[in-house]
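Asker: Sequence and predicted structure are below.
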Amino acid sequence: MNAVDDLRAEHEGILRMLGIMRVMAERIGHGRKIPAGHVESVIDFLRLFADQCHHGKEEDIFFPELERAGIPHEGGPIGVMLYEHTLGREHIRAMVEASARLGDIGGEGYQDLRAAMLDYSGLLTRHIAKENEVLFPLAEKVLSPGAIEALHERFEQLERERIGSGVHEAFHRLLDELAAEYRA
């Protein structure tokens, strides 16, 4: 597996979680509570896997390598991706704040959680499409196969340092458990 394949594979897991979140938001919209533990698990996944691990690989390793290969930061796809990562973090913060105020299903906590989940899901779905359809093919044109392969080793090291060994696999088990509950 090379670095671009690694990022694409991680996108599949993130998209799966976004589907779970949409089902959760739909249930909230129909007046059904979501167990607090499920909300915490979603937020942990987004913070650790999607942001610290996946976005960390992009921001700290992949994007700088693309810049060195001539892809501009400003006015180009890298700047857009970084801006959207920032927006995503704001939506995660909104989910954290709303989850601290969960109570009655008709209350503001659940409604704010629902809105933040839908906003994040929409943003990341579009974001992933841009990376998969525009940025990754561009990277495969400007980076040599050897360079892409070497980035994969750096990705593995970042993952070990940021989230630890076995956590990636644990998040995939979490996705399976939540998908069974939320049919995503």
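Answerer: Received, thanks.

Asker: going forward, measure contacts between C-alpha atoms and count neighbours the same way
Answerer: Fine.

Asker: buried ones in the lengthiest helix in the chain?
Answerer: As assigned by DSSP state H, the longest helix anywhere in the chain is helix 3-29. For helix 3-29, burial by neighbour count (16 or more other CA atoms under 10 Å) applies to 3-4, 7, 10-11, 13-25, 28-29.

Asker: ok, and here's another one to check against it:
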Amino acid sequence: MVSVEDLVNNLMNDHDVIKVSVSIVDKMLAEKLLDPSDINMLLDFYEFFVDKCHHVKEEVILFPSINIKLYPFENSPVNVMVMDHGIFRYLIRLNRELLSRLINGDQSIKDTLMDYLALMTGHLNQHMEKEDKVLFPQAMDLDNVESSRSIEDIEAEVDHDKWLQVIEKLKVKYLSID
């Protein structure tokens, strides 16, 4: 049994970290600072912290209870969120491919990579806004959710704290006041 209030607070804390990552990418794009190592690190963050941790907490712990107790999956906010998660996974893969081509010398792909990084972060911002303003407030109608998984074991699987440190390091590099 997981407290919905604790779960939503945890997910909102993740959103705070994800929003910092988006600000980092926005700064990189605005200043055309495309350090391949840092972009790769951010794509790893999006794959592991966002998709394999944050999305798993939603898809395994929160969403099933919403579908069982509040409304069915079809045509629901959960349906939209799950589709958004799939789009995000695709955008990670696409950006990895574009980054690989850039690293291998294809300079003509640089603007395309920048466009798709911006698309990915824009998608993330829109997705988080839908959760913050629609889904999470609705979820608060539930007191508890049942799940075979816990927040802690999902976070342990991807070394959650490591990714917090990665974003903190990139925040210092890109967002500190000069």
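Answerer: Looks like it came in fine. Here the structure is a predicted model, which is why all the values come from computation and not from measurement.

Asker: Can you tell me the element residue 72 of the second structure falls in?
Answerer: In this assignment (DSSP states H and E), residue 72 of the second structure forms part of neither any helix nor any strand.

Asker: and it, what does it touch?
Answerer: residue 66 (CA atoms under 8 Å, 6 or more residues apart in numbering).

Asker: Kindly provide the distance from it to residue 175 of the second structure.
Answerer: Residue 72 of the second structure is 42 Å from residue 175 of the second structure, where distance means CA to CA, to the nearest Å.

Asker: Likewise for residue 154 of the second structure?
Answerer: Relative to residue 175 of the second structure, residue 154 of the second structure is positioned 29 Å away (CA to CA).

Asker: more crowded one of the two?
Answerer: residue 154 (18 against 15; other CA atoms under 10 Å).

Asker: Ignoring the adjacent residues along the chain, who's closest to the more buried one?
Answerer: Spatial nearest neighbour of residue 154 of the second structure, excluding adjacent residues (CA to CA, 6 or more residues apart in numbering): residue 53 at 6.1 Å.

Asker: what's the burial count for the one you found?
Answerer: When neighbours are defined as other CA under 10 Å, residue 53 of the second structure has 23 of them.

Asker: And residue 21 of the first structure, what's its match in the second structure?
Answerer: Structural alignment places residue 21 of the first structure opposite residue 25 in the second structure (criterion: TM-score structural alignment).

Asker: you'd agree residue 171 of the second structure is up against residue 24?
Answerer: Yes: at 6.5 Å, residue 171 of the second structure counts as touching residue 24 under the criterion of CA atoms under 8 Å.

Asker: which secondary structure elements does the helix or strand hosting residue 121 of the first structure contact?
Answerer: Residue 121 of the first structure belongs to helix 108-130 when elements are defined using DSSP H and E. When contacts are defined as 3 or more CA pairs under 8 Å, 6 or more residues apart in numbering; DSSP states H and E, helix 108-130 of the first structure sits against helix 3-29, helix 77-99.
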